[in-house]
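Asks: 3D model of this:
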Amino acid sequence: MCETCGCGEGATTTVTDLGVPRAHEDTREHEHDHARQHHHDHDTHDSGAQTVTLEERVLAKNDLLADRNRERLAALGAVAVNVMGSPGAGKTALLERTVRELGPRTPLAVVEGDQETLLDAKRIAAAGGRVVQVNTGAGCHLDAAMLAEALDRLAPSRGALVLVENVGNLVCPALFDLGARTAAVLSSVTEGADKPLKYPHMFRAADAVVLTKIDILPYVDFDADQFIANARKVHPGIEVLRLSSVTGEGLDQWFAWLDRARLAAA
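Replies: Here you go, the predicted structure:
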């Protein structure tokens, strides 16, 4: 958590709606910065216990906001999906393809999370999607307050599917509830079959594992069966989807999984 990874040191959050030609700088500091400053301002002999208490307090506040996000979306019959994975796993490419192919028949909105730039949001907008970019600065994940502000900008319609691309990271995004109904972790065939064993919490926190870039599987040293076995070793029975955002292979399974999540919410 923040005291361990240093997330958000001296950072503010910027939320940009591409439909509005100005960035909004969040006046609140990152929750982790507040907790860290509070920690430094109170000298105690048991700093370890103090740190744990503050982390629990930060997570408790985040969880309260996450519950509000869930209630807000549930009132609309809408659902948010937390899309997680390391940088280069293919998150944005998959969302582009999803917007193009699923968008015409399903109300969609996208939240793009990154430390800096509007690059990913511009890609989603070019694909025809309604999108808000959240830049976390030095922060390594989105949190529930960031999603709440993004939802204010997006104003999702009734029955909408809100796809949230979290900051590329296989650790911190799994720790912070956003208010999403379900979560998917993406892992590409270039990353190694051992990733579920190295980052078990991420794979335990997900409801589905999406193995991406299978179109290049013949050209890389990757054991897909071993990867799936490792994923199910840390999360027994988890659904595993294989797909390529380039060729379209396996996308029907991804769309079906999203449809089930949306219909369950409705």
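Asks: CA atoms for contacts and neighbours, from now on please.
Replies: Noted.
Asks: which residues does the residue nearest the centre of the chain contact?
Replies: By CA atoms, centre = their mean, the mean C-alpha position of the chain lies nearest to Asn166, the distance being 2.8 Å. Residues in contact with Asn166 (CA atoms under 8 Å, 6 or more residues apart in numbering) are Asn82, Val83, Met84, Gly85, Glu112, Gly113, Asp114, His141, Leu142, Pro173.
Asks: Including distance to Phe255 and neighbour count, could these go into a markdown table?
Replies: Below are those laid out as a markdown table (distance: CA to CA, whole Å; neighbours: other CA atoms under 10 Å):
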| residue | distance to Phe255 | neighbour count |
| --- | --- | --- |
| Asn82 | 15 | 26 |
| Val83 | 14 | 27 |
| Met84 | 17 | 29 |
| Gly85 | 18 | 27 |
| Glu112 | 19 | 29 |
| Gly113 | 21 | 26 |
| Asp114 | 24 | 24 |
| His141 | 25 | 27 |
| Leu142 | 24 | 26 |
| Pro173 | 23 | 23 |
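Asks: and this one, so I can compare the two:
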Amino acid sequence: MCETCGCSDDAVVHHEGHSHTVVLEQDVLAKNDHLAGHTRQRLRDQDVFAINLMSSPGAGKTTLLEHTVRALGDELPFAVVEGDQETQLDASRIKATGAPVVQINTGAGCHLDATMLDNALDTLAVVPGSVLFVENVGNLVCPALFDLGEAARVVILSVTEGPGKPLKYPHMFASTDLVLLNKIDLLPYVDFDVAEFNHDLGHVNPRARVLELSATRGDGLDSWYSWLRARLPLRPALS
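Replies: Next up is the predicted model:
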């Protein structure tokens, strides 16, 4: 198993030279993007708005989803795909909210890909008109490279992770539509300069919006819910 992209062992055999590696990566990504295009159309046909939710481990993805489903679940159907290397822990937490959920365990793989999501959709009963959250494997590198067929990308960053992440992981932050700066209730206790972070993000991705929140305490969640509502203009029930 390739530790960088999670590709299979038979693909790693071709990693003997730089040119072979580049060709292989292009081939893998091209196949993935082709399937992602079909998945995107499949979701559009069902009026499903899919969000690829990415972050480092422990940034608060699952906690955010729990609050979101419980707050808006009476107004809007949700479905969740959980990606982790092992365990059903996060899927169990989401199941407790009442939302349909399927767990994908990637083993040594460090990201979800379009094939995994396509297979999950065959199992998951997604109601037309739903918001589909895809909680990707905790990783700020590989998930950025793989289109899943999503309509939007959201990156969660905890203030406990420290500043400089947009510059260290530019592919992740350049591809996102929204950054949720989480655990702001801990700002008095950590070395995190919000202005510096916003400056660095603007250098990498000037179009990305930033929302500050605390998923556990509830700060800023209304802004997050408003962002969701704005992505779904044909659903007046969310007003």
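Asks: Provide the TM-score value for the superposition.
Replies: For these two chains in superposition, a TM-score of 0.93 is obtained (TM-score structural alignment, normalised by the length of structure 2); 236 aligned residues with a CA RMSD of 1.9 Å.
Asks: circling back: among the contacts of Asn166 of structure 1, name the ones in strands.
Replies: By the criterion of DSSP state E, membership of those in strands covers Asn82, Val83, Met84, Gly85, Glu112, Gly113, Asp114.
Asks: which one of the residues you listed is nearest Arg123 of structure 1?
Replies: Distance ranking of these against Arg123 of structure 1, using CA to CA, places Glu112 first at 10.2 Å.
Asks: correct me, but that closest one touches Thr136?
Replies: No. When contacts are counted by CA atoms under 8 Å, Glu112 of structure 1 is not listed as touching Thr136 (10.6 Å).
Asks: still on that earlier bit, and the residue nearest to the centre of structure 1, how far is that from Pro173 of structure 1?
Replies: Distance of Asn166 of structure 1 to Pro173 of structure 1, given as CA to CA, to the nearest Å: 7 Å.
Asks: Equivalent analysis for Ala150 of structure 1, please.
Replies: From Ala150 of structure 1 to Pro173 of structure 1 the distance is 17 Å (CA to CA).
Asks: cool, and Val79 of structure 1?
Replies: Separation of Val79 of structure 1 from Pro173 of structure 1 (CA to CA): 18 Å.
Asks: Over to Met84 of structure 1?
Replies: 7 Å.
Asks: shared neighbours of the two, anything?
Replies: Here Met84 of structure 1 and Pro173 have Asn166, Val167 as joint contacts, going by CA under 8 Å, 6+ apart.
Asks: what about Leu151 of structure 1, neighbour count?
Replies: Using other CA atoms under 10 Å, Leu151 of structure 1 has 19 other residues around it.
Asks: In structure 2, what residue corresponds to it?
Replies: Alignment note (TM-score structural alignment): Leu151 of structure 1 maps to Leu121 of structure 2.
Asks: go on, Val134 of structure 1?
Replies: When structure 2 is aligned by TM-score structural alignment, Val134 of structure 1 is paired with Ile104.
Asks: name the element that match belongs to?
Replies: Here Ile104 of structure 2, judged by DSSP states H and E, is contained in strand 101-105.
Asks: How about Lys233 of structure 1?
Replies: Lys233 of structure 1 belongs to helix 224-234 when assigned by DSSP H and E.
Asks: what's the matching range in structure 1 for the lengthiest helix in structure 2?
Replies: The longest helix of structure 2 (DSSP state H) is helix 18-45. Matched against structure 1 by TM-score structural alignment, helix 18-45 of structure 2 falls on residues 48-75.
Asks: next one: stretch 155-166 of structure 2
Replies: Under TM-score structural alignment, stretch 155-166 of structure 2 corresponds to residues 185-196 of structure 1.
Asks: Check which residues of the matching stretch are buried.
Replies: Going by neighbour count (16 or more other CA atoms under 10 Å), the buried part of stretch 185-196 of structure 1 is Val185, Leu186, Ser187, Ser188, Val189, Thr190, Gly192, Ala193, Asp194, Lys195, Pro196.
Asks: swap in stretch 195-202 of structure 2?
Replies: Quick answer for stretch 195-202 of structure 2 (16+ other CA under 10 Å): Phe197, Asn198, Asp200, Leu201, Gly202.
Asks: could I get those as JSON lines with distance to Arg93 of structure 2?
Replies: Formatted as JSON lines, these follow (distance: CA to CA, whole Å):
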{"residue": "Phe197", "distance to Arg93 of structure 2": "31"}
{"residue": "Asn198", "distance to Arg93 of structure 2": "32"}
{"residue": "Asp200", "distance to Arg93 of structure 2": "34"}
{"residue": "Leu201", "distance to Arg93 of structure 2": "31"}
{"residue": "Gly202", "distance to Arg93 of structure 2": "34"}
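Asks: residue contacts, Asp113 of structure 2?
Replies: Contacts for Asp113 of structure 2 were tallied using CA under 8 Å, 6+ apart; they are Asn32, Pro143, Phe146, Asp147, Leu148.
Asks: Find me the equivalent region of stretch 70-89 of structure 2 in structure 1.
Replies: Using TM-score structural alignment, stretch 70-89 of structure 2 lines up with residues 100-119 of structure 1.
Asks: residues making contact with the matching stretch?
Replies: Stretch 100-119 of structure 1 is contacted from outside by 99, 120-121, 124, 127-142, 147, 150, 154, 156-157, 159-168, 255, using CA under 8 Å, 6+ apart.
Asks: Buried members of those into PyMOL, please.
Replies: Buried subset of the contacts of stretch 100-119 of structure 1, written as a PyMOL selection, criterion 16+ other CA under 10 Å:
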select buried, resi 99+120+121+124+127+129+130+131+132+133+134+135+136+137+138+139+140+141+142+147+150+154+156+159+160+161+162+163+164+165+166+167+168
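Asks: Return the subset of the contacts of stretch 100-119 of structure 1 lying in helices.
Replies: Val99, Asp120, Ala121, Ile124, Leu147, Ala150, Leu154, Phe255.
Asks: Let's have the residues you listed in CSV, adding distance to His24 of structure 1.
Replies: Listed next are those as CSV, based on distance: CA to CA, whole Å:
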residue, distance to His24 of structure 1
Val99, 25
Asp120, 18
Ala121, 15
Ile124, 20
Leu147, 14
Ala150, 11
Leu154, 14
Phe255, 33
